[in-house]
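In: Sequence first, predicted model second:
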Amino acid sequence: MLAKVCVFGFNRPHHAENLLRSLSACKLAEKTDVVFIVDGPRNKKESVLCLSTLDSTQSFERLFKSLTVIKRESNFGLAKSLVSGVSQVLNECEKVIVLEDDLVLTTDFLKYMNQALDYYKNNDEIGSISAFTTPIVGLDAESVYFHPRPTSWGWATWRDRWDKCDWSYSPSSLLEEIVFWFKSRKAGQDVYRMFKNNSKKKINSWAIMWTAYHITHDLKSVCPVTTRVRNNGFDSDATHCFGMNPFPSNFQAQTDLDTRFVREVLFDRKVIKQINYYHSNIFKFKNKLRLILK
């Protein structure tokens, strides 16, 4: 059985329409059940945009096995909306693919995600399936690798993993915090900083808590060497992403690879080093400098 797809939208109807068009062009789209959750508005201006986002779904109803649209009456915010929405879907099924409305997908996105979910469903070392990657040197384009950090740009998981996530996790002792800090370094230089900012309520991120769950339970995310998604959401009306997308990728919309999955779950230090460079302070500094000089 194919995984149900859960899409989260808000106040950007043009992005929602582009995503649904991209999703409907995927192989297996006509056999896939889709749930589209639209968050509620924060003000009168957003009321019009949220309604427009709802309207943008109508022309796609016949392109999937089913398309269920859920409208939030009030504004949940992304973190609450996503956690509650994914939990709602997983109450009815064993696995889910999760998308936000600013993504564009390759034509084999659903094929890759469903195959990965089936291949690793009984492997308790795997916490999630990721669809995005920055470029990797030294690995075959049709292969996968493992990373301790799950992506928030197109991902999937199973009910038994999701249900174990502690969304309010906080280290109970100094020793536990030191261990968490040490483990988090392998997931990226920015992870611990974001975790602390989330704890202090400077940010409100479901993704950093999902990452913390992977770290504290020694889980890995399965990542494709060839990305299956691109984020087009770095624009003026974004809620969380601004400017231009700093992360390079080898995205090509028309993609149909026969992915070779790896049964032995091992970290490749060279690969992790390549990925983590894009989450490092030096990359962040270079990107800011590039924007200033542009």
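Out: That came through fine. As the structure is a prediction and not an experimental result, all values here were calculated from the model. Numbering: from 1, shown residues only.

In: From here on, just use CA atoms for contacts and neighbour counts.
Out: OK.

In: And the helices in this protein?
Out: 13-24, 44-56, 78-90, 109-120, 159-162, 174-187, 191-199, 206-216, 269-277, 281-293 (DSSP state H).

In: Any chance of CSV for the ones you listed, columns distance to residue 150?
Out: Formatted as CSV, these follow (distance: least, Cα to Cα, whole Å):
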stretch, distance to residue 150
helix 13-24, 21
helix 44-56, 28
helix 78-90, 15
helix 109-120, 14
helix 159-162, 13
helix 174-187, 9
helix 191-199, 11
helix 206-216, 6
helix 269-277, 12
helix 281-293, 19
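
In: quick one, which of these is nearest to residue 146?
Out: Judged by Cα to Cα, the one of those that comes nearest to residue 146 is helix 269-277, at 8.3 Å.

In: Pipe the helices of the chain into JSON lines and attach distance to residue 70 and mean neighbour count per row.
Out: Converted to JSON lines, these look like this (distance: least, Cα to Cα, whole Å; neighbours: other Cα atoms under 10 Å):
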{"stretch": "helix 13-24", "distance to residue 70": "14", "mean neighbour count": "21"}
{"stretch": "helix 44-56", "distance to residue 70": "9", "mean neighbour count": "16"}
{"stretch": "helix 78-90", "distance to residue 70": "9", "mean neighbour count": "17"}
{"stretch": "helix 109-120", "distance to residue 70": "22", "mean neighbour count": "20"}
{"stretch": "helix 159-162", "distance to residue 70": "21", "mean neighbour count": "17"}
{"stretch": "helix 174-187", "distance to residue 70": "34", "mean neighbour count": "15"}
{"stretch": "helix 191-199", "distance to residue 70": "28", "mean neighbour count": "18"}
{"stretch": "helix 206-216", "distance to residue 70": "20", "mean neighbour count": "22"}
{"stretch": "helix 269-277", "distance to residue 70": "36", "mean neighbour count": "15"}
{"stretch": "helix 281-293", "distance to residue 70": "37", "mean neighbour count": "12"}
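
In: next, the one to line up against it:
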Amino acid sequence: MEDDCLPDVSFFGFCAELLEYYRNNKRIMHIGGANFQDGKVRGDGSYYFSTLAHIWGWATWKRAWEKFDVDLLSFTERLKQDTLGVFPSLAMKRFWINKFNLAYKKAIDTWDIQWQYAVSTNNGLAIIPNRNLVSNIGFHRNATHTVSMYNLLANIPTFFINELTHPSSIAPDFHADVYSFKKYFSPTKMRKLFNILSVWLKNKIGQKLS
């Protein structure tokens, strides 16, 4: 949990229960607390499975973290063999190859891309709650990474999750992943402009009502 992430209290019980429930399922590598689906419920459970490891509040197991390699030593060989993982779309594949390459070349100072690499290259899955459990309150111009105050992911409301309903099947929801990717990870120029205007308008309305 990073210092700019504010969890709902139920996030901790959510992680604790699922850490035990999937302790021996090696394909499940990540339990996240953030949900970027804008209220859309995915699947038939309290959470769904994703190829994306959101890191605003998360948990994992020793067995999974042992696959983490900050230097991405296998990147060039995996790139040649096309064994970097299964991606829901060609655009997502290109996006992550570029990110992995930047991390491999030390062109960016980060660790979360290396963790995504570990999940992707091991055909791993991340658990995403169907209600957002963690809000990032650290979007401001002096932040290390989240410098845009007009980001739609800033200060997303959190919700309480009580008793969990487990999904009936274990498979990544590619529709959910593509939705997150197109809107938040790699939006078009028009989408970026729309996102900025949406946040600006929301802030203006909030100021008038306060």
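Out: Good, I have the coordinates. Every value quoted in this text rests on a predicted model; they were computed, and no experiment measured them.

In: rewinding a little: among the helices of structure 1, which is nearest residue 140 of structure 1?
Out: Using Cα to Cα, these put helix 269-277 closest to residue 140 of structure 1, at 12.1 Å.

In: what span of structure 2 lines up against the closest one?
Out: Mapped onto structure 2 using TM-score structural alignment, helix 269-277 of structure 1 spans residues 174-182.

In: quick revisit: which one, of the helices of structure 1, ends up nearest to residue 35 of structure 1?
Out: Of all those, helix 78-90 comes closest under Cα to Cα, at 8.2 Å.

In: Contacts for the closest one next, please.
Out: Contacts with helix 78-90 of structure 1, where a contact means Cα atoms under 8 Å, 6 or more residues apart in numbering, come from 4, 6, 8, 37, 39, 96, 98, 158-159, 162-163, 204-206.

In: How about stretch 251-258 of structure 1?
Out: 104-108, 142, 226-230.

In: Show me the two of these that sit farthest apart.
Out: Farthest apart among the contacts of stretch 251-258 of structure 1 by Cα to Cα are 104 and 142. That separation is 19.7 Å.

In: per the alignment, residue 239 of structure 1 corresponds to what in structure 2?
Out: Using TM-score structural alignment, the equivalent of residue 239 of structure 1 in structure 2 is residue 144.

In: residues contacting that match?
Out: Residue 144 of structure 2 neighbours (Cα under 8 Å, 6+ apart): none.

In: The residue lying closest to residue 245 of structure 1 once chain neighbours are set aside: neighbour count?
Out: Residue nearest to residue 245 of structure 1 in three dimensions, not counting chain neighbours: residue 234, with 5.8 Å by Cα to Cα, 6 or more residues apart in numbering. Residue 234 of structure 1 has 16 neighbouring residues, counting by other Cα atoms under 10 Å.

In: Surely residue 234 of structure 1 touches residue 103?
Out: No. Applying Cα atoms under 8 Å, one finds residue 234 of structure 1 not in contact with residue 103, separated by 10.4 Å.

In: For the residue nearest the centre of structure 2, list the residues it contacts.
Out: Computing the C-alpha centroid of structure 2 and ranking residues by Cα atoms, centre = their mean puts residue 54 first, at 1.9 Å. With contacts defined as Cα under 8 Å, 6+ apart, residue 54 of structure 2 is in contact with 32-34.

In: how close does the equivalent of it over in structure 1 get to residue 53 of structure 1?
Out: For residue 54 of structure 2, the aligned position in structure 1 is residue 151, judged by TM-score structural alignment. Remark: distance between residue 151 of structure 1 and residue 53 of structure 1 (Cα to Cα, to the nearest Å) = 25 Å.

In: before we move on, what about residue 22 of structure 1?
Out: 16 Å.

In: try residue 236 of structure 1
Out: 17 Å.

In: ditto for residue 13 of structure 1
Out: 4 Å.

In: what residues do the two have in common as contacts?
Out: Common neighbours of residue 13 of structure 1 and residue 53 (Cα under 8 Å, 6+ apart) do not exist.

In: ok, how many other residues are close to the nearest residue to residue 272 of structure 1 once chain neighbours are set aside?
Out: Leaving aside its chain neighbours, residue 272 of structure 1 sits nearest to residue 147 (6.7 Å; criterion: Cα to Cα, 6+ apart). Here the number of neighbours of residue 147 of structure 1 (other Cα under 10 Å) works out to 25.
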